[in-house]
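Visitor: Quick one: sequence and predicted model below, then my questions.
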Amino acid sequence: MDVRQPLPLLGGLSPAQFMRLHWHKKPLLVRQAIAGFTPPVGRSALLQMAGQEEVESRLIQQRDGRWLLRHGPLPRRSIPSLNTPQWTVLVQGVDLHNDAVHALLQRFAFVPQARLDDLMISYASDGGGVGPHFDSYDVFLLQAQGRRRWRIGRQKNPRLLPDLPVKILAQFEPEEEYLLEPGDMLYLPPGWAHDGVAEGECMTYSIGFRSPDSAGLAHEVLLRMADAAADETDAPLYRDPKQSAVATPGAIPAQLQDFARNAVQQILADPQALECALGEALTEPKPNVWFEPSQGPALMERVELDRRTRMMYDARHIFINGESWQAEGQDAQLMQRLADTRALSPQEVASASDQALELLAAWCDAGWAHARSAKAE
């Protein structure tokens, strides 16, 4: 992607301009971001998806002045009739289950894959919504069907209404109001409060981004670093030949504390260990994701990543689905190309070394990627 090229998706801004002027800074309303947009997943298919065990879904309803929340799977009989007002079905991670939705998500690949999370679809009956709230992450709200009225404002008071199953702001003060129609899109930075209410039957596609907190990310990285250290067979053992007899056996020896401190510092002192653990953590598939192994041999003239595969890289490593490989030279460039574009052309596959081809074949066998013939282009 040429990040200097203006995009209708961003209202004529280039990705470089959008990231500089709006990302994490201020909202952007784009009329007809996708002109003539036809949602790849309609109402019937979405509600059917909400009933599946492997799909994360929620039903939020306003009834008699109360907010009700039900987590999926949502059998069709549990969903109100289409004529009933003020209910919403939210289906998370639709990009994991539909190729066309996954392709739509890739339009936002001007943001690093390490930050791109998923595409959620919200279907609402007339008056439906989830109440005024704010998110801790960036979000693009693409109107897919019908109309939704958005009121937005900078968040001044984060206090929530008590004893509700959903997070609703106690004091919401909107500053702007927009009515979105199919193809329109609204970008909101983290912390901007918003309240979207359906005017008639309505469907909204939400492109969300991961914003890991420091404690959670540290936990994931340190856990992987500790696991890697535990696999070392030549790690030194604690020795205390000069340990004297003690009258207070419950006290931890200072020498043992120093041994533990040095062990941790030694692990943290290796920058590649941290980088490797971070890449593995960022590409770890979500808990409800699994891959289907290849059903048989295929002519590997072209390679495409499976829509559920997460693949990233740094200066020394290639990361895919929670695993890592060291890579350099032409093979590293090839794998980086695959991570960036999610596909390799016949010419690129032909240029791969035998070692790279073996790795690609293993990924195809595992279902992480798919081998295609050139005729399928």
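Guide: That came in fine, so what should we check first?

Visitor: From now on I want contacts and neighbour counts done on CA atoms only, so please keep to that.
Guide: Will do.

Visitor: which helices and strands sit right next to the top strand by length along the chain?
Guide: Scanning the chain for the strand with the most residues, using DSSP state E, yields strand 192-209. The helices and strands touching strand 192-209, judged by 3 or more Cα pairs under 8 Å, 6 or more residues apart in numbering; DSSP states H and E, are strand 116-124, strand 139-154.

Visitor: Of those strands, give the one that comes closest to Pro15.
Guide: Closest approach to Pro15 among the helices and strands packed on strand 192-209 is made by strand 139-154 (13.8 Å; Cα to Cα).

Visitor: relative orientation of the closest one and strand 192-209 in degrees?
Guide: Using axes from the mean of the first three to the mean of the last three Cα atoms, to 10 degrees, the direction of strand 139-154 lies 160 degrees away from that of strand 192-209.

Visitor: Name the residues that touch whichever helix or strand comes after strand 139-154?
Guide: Downstream of strand 139-154, the next assigned helix or strand under DSSP states H and E is strand 176-180. The contact list for strand 176-180, computed with Cα atoms under 8 Å, 6 or more residues apart in numbering, reads Gln143, Arg147, Arg148, Arg149, Trp150, Arg151, Ile152, Gly153.

Visitor: Out of these, which is nearest to Pro40?
Guide: Gln143 (12.5 Å).

Visitor: Please compare the first structure with the one that follows:
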Amino acid sequence: MPKRPLDHPAHAASARISSPLAPPSPDVPTPLLGNLTPAQFMRRYWQKKPLLIRQAIPNVAAPLSRDELFELADQDDVEARLITHFRNKWQLEHGPFAADELPALKQRAWTLLVQGVDLHDDRARALLERFRFVPDARLDDLMISYATDGGGVGPHFDSYDVFLLQVHGKRRWRISAQRDLSLRPGVPLKVLQNFEPEDEWVLEPGDMLYLPPHIAHDGVAEGECMTCSIGFRAPSSNELTAQFLYHLAERGENAAGGEHEGHAPQLYRDPQQPAVAHPAELPA
């Protein structure tokens, strides 16, 4: 799913969060990364290849209960989306959603996405703190996805790094490093037209999947489930140019390749980014 722009009000809100906890040590192995150190993870996997981690957080609990998530989705200052796939037709609606505006729990194949949960709940913020071995400048937010049986958002790719942590129920993930990123026409979501999965796993509570940008993936709930997505922005060259390199913009130089049929946009890349001890410091 597309992430919010860098100048979205929620990013300003994140600056008002109370002082963050100390970041994880770059050189201490952690179950969160399959007993790799953050430094090893960044060298071997960050922006390079996917990593499946069984029991990254044993005995994990969802930051919010289902009812708490539904209450959050009903607030005016919260970004929420409802995605349904009824009768083989994709539909997308934007919140807020009152409880009686959501489909019935027994209805299959619907998903509620709530962005920026870390801005509204200390438990979600505490979970996010576990991932501060990546510079804060790259951090976007923690999103929670609630889905009924068969729910998902279709096969798609993202333009950011993401850790997909299963916190309730089961979700089947299929992924592919395919180059064909063309999209189905006439669909309100960015659903891939020719998805060809290469790997497949069922994630249970505590399991986590890391995906770098542009790895095609499709997650489908097996029964009721909740997934936390910890996203790290990979801004396009256009975004960086518009916000930081105004002299290039004034000269009319566009360093980014735009998204077009079957091809991914050119993104800021940092495959050699080491784990950091001071995440608030801007990378060189």
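Guide: Nice, thanks for sending it over. Owing to the predicted nature of the structure, the values given are computational and were not obtained by experimental measurement.

Visitor: before we move on, the earlier item: how far does the longest strand of structure 1 sit from its chain's centre?
Guide: Centre-to-centre, strand 192-209 of structure 1 and its host chain are 18 Å apart (Cα atoms, centre = their mean, to the nearest Å).

Visitor: what would the helices and strands packed on strand 192-209 of structure 1 look like in CSV with distance to Asp195 of structure 1?
Guide: As requested, those are exported to CSV (distance: least, Cα to Cα, whole Å):
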stretch, distance to Asp195 of structure 1
strand 116-124, 13
strand 139-154, 5
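
Visitor: Tell me where the stretch 201-350 of structure 1 has strands.
Guide: 302-305, 311-313, 317-320, 323-326, 343-344 (DSSP state E, counting those that start in this stretch).

Visitor: Pick the most buried one from those.
Guide: Comparing those by mean neighbour count (mean count of other Cα atoms under 10 Å), strand 311-313 ranks first with a mean of 25.

Visitor: and Gly154 of structure 2, how far is that from Phe86 of structure 2?
Guide: Applying Cα to Cα, to the nearest Å, the value for Gly154 of structure 2 to Phe86 of structure 2 is 12 Å.

Visitor: same deal with Ala126 of structure 2?
Guide: Relative to Phe86 of structure 2, and taking Cα to Cα, Ala126 of structure 2 is found at 36 Å.

Visitor: Could you export the helices and strands packed on strand 192-209 of structure 1 as a markdown table, including distance to Asp365 of structure 1 and mean neighbour count?
Guide: Below are those laid out as a markdown table (distance: least, Cα to Cα, whole Å; neighbours: other Cα atoms under 10 Å):
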| stretch | distance to Asp365 of structure 1 | mean neighbour count |
| --- | --- | --- |
| strand 116-124 | 25 | 23 |
| strand 139-154 | 35 | 22 |
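
Visitor: The ones you listed: which one's closest to Ala362 of structure 1?
Guide: Per Cα to Cα, nearest to Ala362 of structure 1 of those: strand 116-124, 25.8 Å.

Visitor: and the closest one, which stretch of structure 2?
Guide: Strand 116-124 of structure 1 lines up with residues 139-147 of structure 2 when matched by TM-score structural alignment.

Visitor: next one: that stretch to chain centre, how far?
Guide: 6 Å.

Visitor: mean shift between that stretch and structure 1?
Guide: Here the mean offset of stretch 139-147 of structure 2 against structure 1 after fitting is 0.4 Å, by mean Cα distance after the TM-score superposition for structure 1.

Visitor: just to revisit the earlier point, include distance to Glu176 of structure 1 when you put the strands of the stretch 201-350 of structure 1 into TSV, please.
Guide: Putting those into TSV (distance: least, Cα to Cα, whole Å) gives the following:
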stretch	distance to Glu176 of structure 1
strand 302-305	41
strand 311-313	38
strand 317-320	42
strand 323-326	45
strand 343-344	41
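
Visitor: Now do Val61 of structure 2 against Met42 of structure 2, distance only.
Guide: Just so we're on the same page, residue 61 of structure 2 is Ala rather than Val. In terms of Cα to Cα, Ala61 of structure 2 sits 26 Å off from Met42 of structure 2.

Visitor: ok, these two, which is more surrounded?
Guide: Met42 (22 against 14; other Cα atoms under 10 Å).

Visitor: Map the more buried one across to structure 1 for me.
Guide: So, by TM-score structural alignment, Met42 of structure 2 is matched to Met19.

Visitor: which parts of the helix or strand hosting that match are buried?
Guide: Met19 of structure 1 is part of helix 15-21 when elements are defined by DSSP H and E. By 16 or more other Cα atoms under 10 Å, the buried positions in helix 15-21 of structure 1 come out as Pro15, Ala16, Gln17, Phe18.

Visitor: what stretch of structure 2 does the helix or strand just after it fall on?
Guide: For helix 15-21 of structure 1, the succeeding helix or strand toward the C-terminus, using DSSP H and E, is strand 28-30. Taken onto structure 2 by TM-score structural alignment, strand 28-30 of structure 1 occupies residues 51-53 there.

Visitor: In contact with the spatially most central residue of structure 1: list those residues for me.
Guide: Centroid-nearest residue in structure 1: Asp117, 1.6 Å away (criterion: Cα atoms, centre = their mean). By Cα under 8 Å, 6+ apart, the contact set of Asp117 of structure 1 is Ile207, Gly208, Phe209, Arg210.

Visitor: run the last query once more with 6 Å
Guide: Gly208, Phe209, Arg210 (Cα atoms under 6 Å, 6 or more residues apart in numbering).

Visitor: ok, the aligned residue in structure 2 for the last one to Leu119 of structure 2 distance?
Guide: Using TM-score structural alignment to pair residues, one finds that Arg210 of structure 1 aligns to Arg233 in structure 2. Plainly put, Arg233 of structure 2 is 16 Å away from Leu119 of structure 2 if you go by Cα to Cα.

Visitor: So for the two, which sits in the more crowded spot?
Guide: Arg233 (22 against 19).

Visitor: Could I get the contacting residues of that one?
Guide: Arg233 of structure 2 touches Arg138, Leu139, Asp140, Tyr160, counting by Cα under 6 Å, 6+ apart.

Visitor: now those as a markdown table including distance to Val187 of structure 2?
Guide: What follows is those, written out as a markdown table (distance: Cα to Cα, whole Å):
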| residue | distance to Val187 of structure 2 |
| --- | --- |
| Arg138 | 30 |
| Leu139 | 29 |
| Asp140 | 26 |
| Tyr160 | 22 |
